[in-house]
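In: Predicted structure and sequence below. I'll ask about it afterward.
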Amino acid sequence: MKAWSSLLLMFGLLLAALALQGCGTTRATMQNALGEEVMLLGHDPVAYFTAGKPTYGNPALKTTLPERTYYFSSEANKRLFDANPEKYEPQYGGFCASGAAFALKLGSDPTEFEIVDGRLFIFGDVLGHEAWSIDPAWNIRHADSVWDESRDTGWRLQSLRRYAGKVDWYKSGADIRRDWAAKFPGRAMSVYDPGSMVANLFLKRPGWRAREGYGPQPVVGFVGEDACPPACPGAVSRRFGADSAVAPPPVAR
C-alpha cells in the first residue's frame, strides 16, 4: 500500500510539473536575455581542457548548436570547438555526471568538473562530485548505458520518471555515504545543502545554486546576465569549498 501511495504521489507531481512548467530542456542550460539556451552558465568548454580551470566565456564569442549555445574566452578556443564540438562538449548534456549514472538529469555546476579519457564531466555540486569520485568507472559505465534513454527527454520529465521507477542499481544517499566511508576512511564528505526537491524539480533550472550562490555556495553568476564581478568574461570562477575532499582536476594533456 505504501509503495502504491508513493507511486500515485509521484504521478501526481509529474502531472502537476508538466502542466505548470513543461518537460524541461534536454540540456542543462540557462536562458539569456536573447532567448538563447546557454550551457555551463556561459563558461568556456574548451578552457577546461586547455587551462584546467572553469573560465567564463564572452557572450560576443559564441557558437550555437541545436538547443544550446556556448560562449568562449578567446577566438582560439572558439576555433578549436567549432572544428570538433564533440571533443569539448560536456557529457550527458552538462547535467550532473553522478545523477546521470541513475538516469537522472539534475544539477549543473560548471565549477565542479573532471576530465577522464578526454571526456568532460560536470557535476551538480560538490556532493555529486564526491559521490562520483568513489568509483568513476562505475558511474561512467552506468551513465553511458542509460544516456540513450534520457538524451532527448526534457530534464524534468526524465528525472521524475526515474524517481518513480528507479534503475536497478540505484543508490540512496545513505548507500553513497557508506561507500565513501569504505573508500576514504577518516575523510568526511563536504557539508553542503543541495536545496529542496521542490526547488530543484519544479521552481528552478539546473545550475541555479551555482548561479545564485545558494547557502555557502559562492555566487558563480551567469556571464552576460549577472554582475561582473564575479561573472566577468575571461575570469576564472570560484568553486565551493577549497578544502573539499575532491582535489581540483589537473590540466588535461
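Out: Yep, it's here.
In: contacts and neighbour counts: CA atoms only from here.
Out: Fine.
In: Return the residues in contact with the one residue sitting closest to the centre of the chain.
Out: Compute the mean C-alpha point of the chain, and by Cα atoms, centre = their mean the closest residue is residue 108, 2.3 Å away. Each residue near residue 108 by Cα atoms under 8 Å, 6 or more residues apart in numbering is listed here: 28, 40, 94, 95, 96, 122, 123, 124, 125, 206, 207, 210.
In: Next, the buried residues of the one helix or strand the last one maps to.
Out: Using DSSP states H and E, residue 210 maps to helix 208-212. For helix 208-212, the buried set under the neighbour-count rule, 16 or more other Cα atoms under 10 Å, comprises 208, 209, 210, 211.
In: for these, which one is nearest residue 234?
Out: For the buried residues of helix 208-212, the minimum distance to residue 234 (Cα to Cα) is 16.8 Å, reached by residue 211.
In: surely that closest one meets residue 41?
Out: Yes - the pair residue 211 and residue 41 qualifies as a contact (Cα atoms under 8 Å) at a distance of 7.3 Å.
In: what do those two both touch?
Out: By Cα under 8 Å, 6+ apart, the residues touching both residue 211 and residue 41 are 221, 222.
In: quick check, residue 52 in a strand?
Out: No - secondary structure of residue 52 (DSSP: H, G, I helix; E, B strand; the rest coil): coil, not part of a strand.
In: Any idea how many residues pack against it?
Out: 18 (other Cα atoms under 10 Å).
In: and residue 8, which of the three is it?
Out: helix.
In: burial of it, as a residue count?
Out: Neighbourhood size, residue 8 [other Cα under 10 Å]: 13.
In: let's bring in a second one:
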Amino acid sequence: MKRFALTLATAIALAVPAFAGPQYIDGTGFAVSGYDVVAYRSLDQMPVGQSQPEGVRGNTNITAEYNGATWAFATEENRDKFLENPAYYAPQYDGHCAYGVSRGGKVPANPNLWRIVDDKLYLNITDVVVGFFEEDIPGNINLAEGNWPGIEPSDASTNVIPKFTSEGPVSN
C-alpha cells in the first residue's frame, strides 16, 4: 500500500506544472509586454543561429486574465484559443528568460527573442543570451526545468530588458 501511495503522489507531483511565482509583468502592465502569445504559433520559426521574426503586439481591447496577469491579443480568435488552453500558449517560466532560469535566476525576457521547442514557448533577454541558450537547447531546458521549482519569487530581477523598448499592446 505504501508503494502505491508513493507512486500516486509522485505521479500527481509530476503532472502538476511547477510554478515559481506569478507571471512576469513589465511596465506595460501586461504579460509578455502585451505581445500575443498565440500569434507565435503562426510565425515562421527560423533555424538555430538566425533571428526569429518579431512577435505580434496584442490589442488593449482584446484581453484575458491568467496566472495573475492580463494578456493582450491581436484578435478575438487568438484570445479564445488562449482561453481554451492558456498553459499551452503561455511562455515557460512565467515569461522569464529561459537561459536565466537555466542559470538559477529570474530575469525579464524580450518578447521578440523567442523559440518554440517541443511545442513550448521559451523567451530570452538579449540576442547574446539567445546564442548561449542555442548552444545547447536541450541541456539548457533540462537545467531550467530542474532549477525552476526552487527559484523563489523574491529572486526575480526587476532590471529593464536591454535593447527592448516596451511600447506594450496597441489600442484602438
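Out: Perfect, I can see it now. All of these numbers come straight from a predicted model, not from anything done at the bench.
In: what TM-score do we get after superposing?
Out: Remark: TM-score between the superposed chains equals 0.75 [TM-score structural alignment, normalised by the length of the second structure]; 143 aligned residues with a Cα RMSD of 2.2 Å.
In: quick revisit: sort out for me which of the contacts of residue 108 of the first structure are in helices.
Out: Counting by DSSP state H, the members of those that fall within helices are residue 210.
In: Sitting in strands, which of the contacts of residue 108 of the first structure do you find?
Out: 122, 123 (DSSP state E).
In: Quick check on the contacts of residue 108 of the first structure: which are buried?
Out: With burial judged by 16+ other Cα under 10 Å, the buried subset of the contacts of residue 108 of the first structure is 28, 40, 94, 95, 96, 122, 123, 124, 125, 206, 207, 210.
In: Kindly confirm whether my reading is correct that residue 65 of the second structure touches residue 71.
Out: Yes - using Cα under 8 Å, residue 65 of the second structure is in contact with residue 71, at 6.2 Å.
In: Can you show me the helices along the second structure?
Out: 2-15, 76-84, 86-89, 98-102, 127-135, 137-147.
In: Can you show me the strands along the first structure?
Out: Going by DSSP E, the first structure shows strands at 29-31, 37-39, 58-65, 68-72, 109-116, 119-123.
In: okay, those strands in JSON lines with distance to residue 180 of the first structure next?
Out: Compiled in JSON lines, these are given as follows (distance: least, Cα to Cα, whole Å):
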{"stretch": "strand 29-31", "distance to residue 180 of the first structure": "30"}
{"stretch": "strand 37-39", "distance to residue 180 of the first structure": "30"}
{"stretch": "strand 58-65", "distance to residue 180 of the first structure": "38"}
{"stretch": "strand 68-72", "distance to residue 180 of the first structure": "34"}
{"stretch": "strand 109-116", "distance to residue 180 of the first structure": "18"}
{"stretch": "strand 119-123", "distance to residue 180 of the first structure": "17"}
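In: nearest to residue 90 of the first structure, of these?
Out: strand 119-123 (4.8 Å).
In: mean per-residue distance, the closest one to the second structure?
Out: Superposing on the second structure and averaging over aligned pairs (mean Cα distance after the TM-score superposition for the first structure), strand 119-123 of the first structure comes out at 0.3 Å.
In: what distance separates that strand from the centre of its chain?
Out: 8 Å (Cα atoms, centre = their mean, to the nearest Å).
In: just checking, what residue in the first structure corresponds to residue 41 of the second structure?
Out: Matched to the first structure by TM-score structural alignment, residue 41 of the second structure sits across from residue 49.
In: burial of its match, as a residue count?
Out: Per other Cα under 10 Å, the neighbour tally for residue 49 of the first structure reads 21.
In: Could you check how far it is from residue 82 of the first structure?
Out: In this view, residue 49 of the first structure and residue 82 of the first structure are 15 Å apart by Cα to Cα, to the nearest Å.
In: related to what we said a few turns ago, any idea which of the contacts of residue 108 of the first structure is closest to residue 20 of the first structure?
Out: Nearest member of the contacts of residue 108 of the first structure to residue 20 of the first structure, counting by Cα to Cα, is residue 206, at 16.8 Å.
In: My read is that that closest one contacts residue 107, right?
Out: Yes - using Cα under 8 Å, residue 206 of the first structure is in contact with residue 107, at 4.6 Å.
In: Can you give me the buried ones in stretch 28-36 of the second structure?
Out: Judged by neighbour count using 16+ other Cα under 10 Å, the buried positions of stretch 28-36 of the second structure are 30, 31, 32, 33, 34, 35, 36.
In: Kindly state which residue of the first structure is aligned to the second one.
Out: So that's residue 31 of the second structure. Aligning on TM-score structural alignment places residue 31 of the second structure opposite residue 39 in the first structure.
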